[in-house]
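Peer 1: the sequence and its predicted three-dimensional model are supplied below.
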Amino acid sequence: MKLRKATAAAATALVLSLTATACGGDDSSSDAGSDSSSSGGGDTIKIGIKYDQPGLGLKEPSGDFSGFDVDVATYVAGELGFEPDQIEWVETKSADRENALARGDVKFIAATYSITDERKEKVDFAGPYLLAHQDLLVKADSDIAEGTDLNGKKLCSVTGSTSAQNVKDEIAPDAQLQQRSTYSECISSLQSGAVDALTTDDSILAGFASQEQYQGQFKLTNLKLSNENYGIGVKKGDTATVNSINEALEKMVSDGAWQQAVTDNFGPAEYKNEPAPAIGNVVS
């Protein structure tokens, strides 16, 4: 009899425990980087950005982060319920963005992530939040300009970027394309003369060209070789987070924070950005 009473008591305690868990929140155990609600509430949120793109996503020597993507992501995180000190920034290189989302390493990615049909098969996108154009960064005394045949030229881009793919498929199939893991490596190759040009989005190139250590060394060709619609990447199927981010982006534009971020990050380079795109309006 005593054994049966003890078992009954234990069972009652278990039921009460499960009931309390169901009624109470589980915010403390949520993983904001992967499976937590897009409305926030966890201790931190993991956001994928670039670490080496001045003006967009840059890890400063102090350990702080700066750039347009960082400002956009911070605003969005705030709308999802996270303060700036609750954000954990995760470096996501171009070639690993889809994998990072699939693995649940991050909740979303804001890292000059162009929306393409191929990528939409693997991830979902909110936005777009910026329309950029593929361009070339060359040395200040370079004669590469509009009308220049780029076939045979040595071009550098980043592995996994749409810019590298565009060179192969459309712009100059016979160019000598050299792919690096970061844009900083391409800049070094351009400085040394190992390549004739760095090709990627004009927003990224403007960020580099405006840096104090590079001022006067390089110029943009303003060729507008393609349209690059920057979106915020989200794990495939996470429609709730996509919708929440889109609402945040619309609010960021309407309250002036988007334009302020553009001015703060691209103003020094006199970057002539396109107006804020409408959500869902992907320019081909």
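Peer 2: Done, it's in.
Peer 1: from here on, just use CA atoms for contacts and neighbour counts.
Peer 2: Noted.
Peer 1: for burial, what's the neighbour tally of residue 228?
Peer 2: Neighbour count of residue 228, defined by other Cα atoms under 10 Å: 26.
Peer 1: scratch that, residue 231 is what I was asking about
Peer 2: 26.
Peer 1: likewise for residue 141?
Peer 2: Using other Cα under 10 Å, residue 141 is surrounded by 9 other residues.
Peer 1: so is it in a helix, a strand, or just coil?
Peer 2: coil (DSSP: H, G, I helix; E, B strand; the rest coil).
Peer 1: if I pick it, what's in contact with it?
Peer 2: Contact partners of residue 141, counting by Cα atoms under 8 Å, 6 or more residues apart in numbering, are absent.
Peer 1: look up how far residue 268 lies from it.
Peer 2: 21 Å (Cα to Cα, to the nearest Å).
Peer 1: here comes the other one, which I'd like you to weigh against the first:
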Amino acid sequence: MVTLTGTGRLRRASALVLLGAVALFSVPACAAGSSILDKDSLVIGVKPDQPGLGMKDADGEFTGFDVDVAAYIARKLGKSARFVATPSSEREKALMEGSVDLVVATYSITPERKTKVAFGGPYYVAHQDTLVRAGESGIAGVRALKGRKLCQVTGSNSWRRVKEERKIAVELVEAASYSECISDLNAGKVDAVSTDDLILAGFATPDLKIVNAPFSDERYGVGIQAGDLDGCEAVNKAITEMYLDGTAKNLLQKWFAKSGLALTFTVPQFEGCG
């Protein structure tokens, strides 16, 4: 039997504290059982009010490009899927609280968002563009918006890329949503609407046209809980297969071919899951 002195007892206690700290920090950020791969069914957040991307119909069903992409990913993961409406302002909160497993909702990958959640993909790289009336011949690009009336959606940063980042002297006209912007554009209250081209494509009609002069990259990612490395890599594999088997091209043409938008059918460069 070994008898410890006061100094020995202190050293032993210190060692146990150190081992406990090592064990604590060795636990992965995404605890065992919390990966999407460990679930039989996935709850996926999508938009309910963006034509062509995510719309909830009168029967409560969700349709659109993002919805189809999400359904494809779930099938490739061997999971069933249930869709829920997830507005832009609630995407990070929903993932962090676990009320959704994935978010596929025109969710641009940004450095700030990556401090809170992880991203698979991107599954598509959209670009900010401009929508004008079909008879408009004086706006061929973002610089031509100088002196024009541009719709400013409350809570959106798209107008900042025009007025603040590029210092273009536009006259801003406030609106509560892009749907309201489209109404104002048709009524002649504004001269242009500028945001992600896939969003604009959903609103394009014979009376409205996309300029097709993109000026930013918007990398649409699949939002996933931070720390789920295996789940993220599985999502990336599914997205790759979606492009290689032709599904991505078919879905993009299904939802946006009539819009006149210049679409991209090649696999996007992934952000990486690490």
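Peer 2: Noted; the coordinates are in hand. Being a predicted model, the structure only gives us computed values, none of them experimental.
Peer 1: and the TM-score between these chains?
Peer 2: TM-score for the superposed chains, counting by TM-score structural alignment, normalised by the length of structure 2: 0.76, backed by 239 aligned residues with a Cα RMSD of 2.5 Å.
Peer 1: and residue 130 of structure 2, how far from residue 117 of structure 2?
Peer 2: In this view, residue 130 of structure 2 and residue 117 of structure 2 are 30 Å apart by Cα to Cα.
Peer 1: now swap in residue 138 of structure 2 and tell me
Peer 2: 42 Å.
Peer 1: tell me which of the two has more neighbours.
Peer 2: Counting neighbours by other Cα under 10 Å for residue 138 of structure 2 and for residue 117 shows that residue 117 has the greater number, 19 against 9.
Peer 1: could you find the closest non-adjacent residue to the counterpart of that one in structure 1?
Peer 2: With the correspondence set by TM-score structural alignment, residue 117 of structure 2 lines up against residue 123 in structure 1. Of all residues not flanking residue 123 of structure 1 in the chain, residue 236 sits nearest, at 4.3 Å (Cα to Cα, 6 or more residues apart in numbering).
Peer 1: is it true that the one you found touches residue 124?
Peer 2: Yes. Using Cα atoms under 8 Å, residue 236 of structure 1 makes contact with residue 124 at a distance of 5.0 Å.
Peer 1: looking at the two, which is more packed in?
Peer 2: Shown here are residue 236 of structure 1 and residue 124; by other Cα under 10 Å, residue 124 has more neighbours (22 against 16).
Peer 1: doesn't the more buried one lie inside a strand?
Peer 2: Yes. Membership of residue 124 of structure 1 in a strand is supported by three-state DSSP.
Peer 1: and it, what does it touch?
Peer 2: Contacts of residue 124 of structure 1 (Cα under 8 Å, 6+ apart): 233-239, 242.
Peer 1: would you map the strands across structure 1?
Peer 2: Taking DSSP state E as the criterion, structure 1 carries its strands at 45-49, 52-53, 57-59, 65-66, 87-91, 108-109, 123-139, 154-158, 176-180, 197-201, 218-220, 226-235.
Peer 1: so for residue 12 of structure 1, which of those strands sits nearest?
Peer 2: strand 45-49 (36.7 Å; Cα to Cα).
Peer 1: structure 2: matching residues for that closest one?
Peer 2: With TM-score structural alignment as the criterion, strand 45-49 of structure 1 aligns to 42-46.
Peer 1: buried set for the matching stretch?
Peer 2: 42-46 (16 or more other Cα atoms under 10 Å).
Peer 1: equivalent analysis for stretch 116-123 of structure 1, please.
Peer 2: The neighbour-count check on stretch 116-123 of structure 1 (16+ other Cα under 10 Å) flags 116, 122-123 as buried.
Peer 1: again, but for stretch 242-249 of structure 1
Peer 2: Buried, per 16+ other Cα under 10 Å, within stretch 242-249 of structure 1: 242, 244-249.
Peer 1: and for stretch 174-193 of structure 2?
Peer 2: By 16+ other Cα under 10 Å, the buried positions in stretch 174-193 of structure 2 come out as 175, 178, 181-182, 184-186, 190-193.
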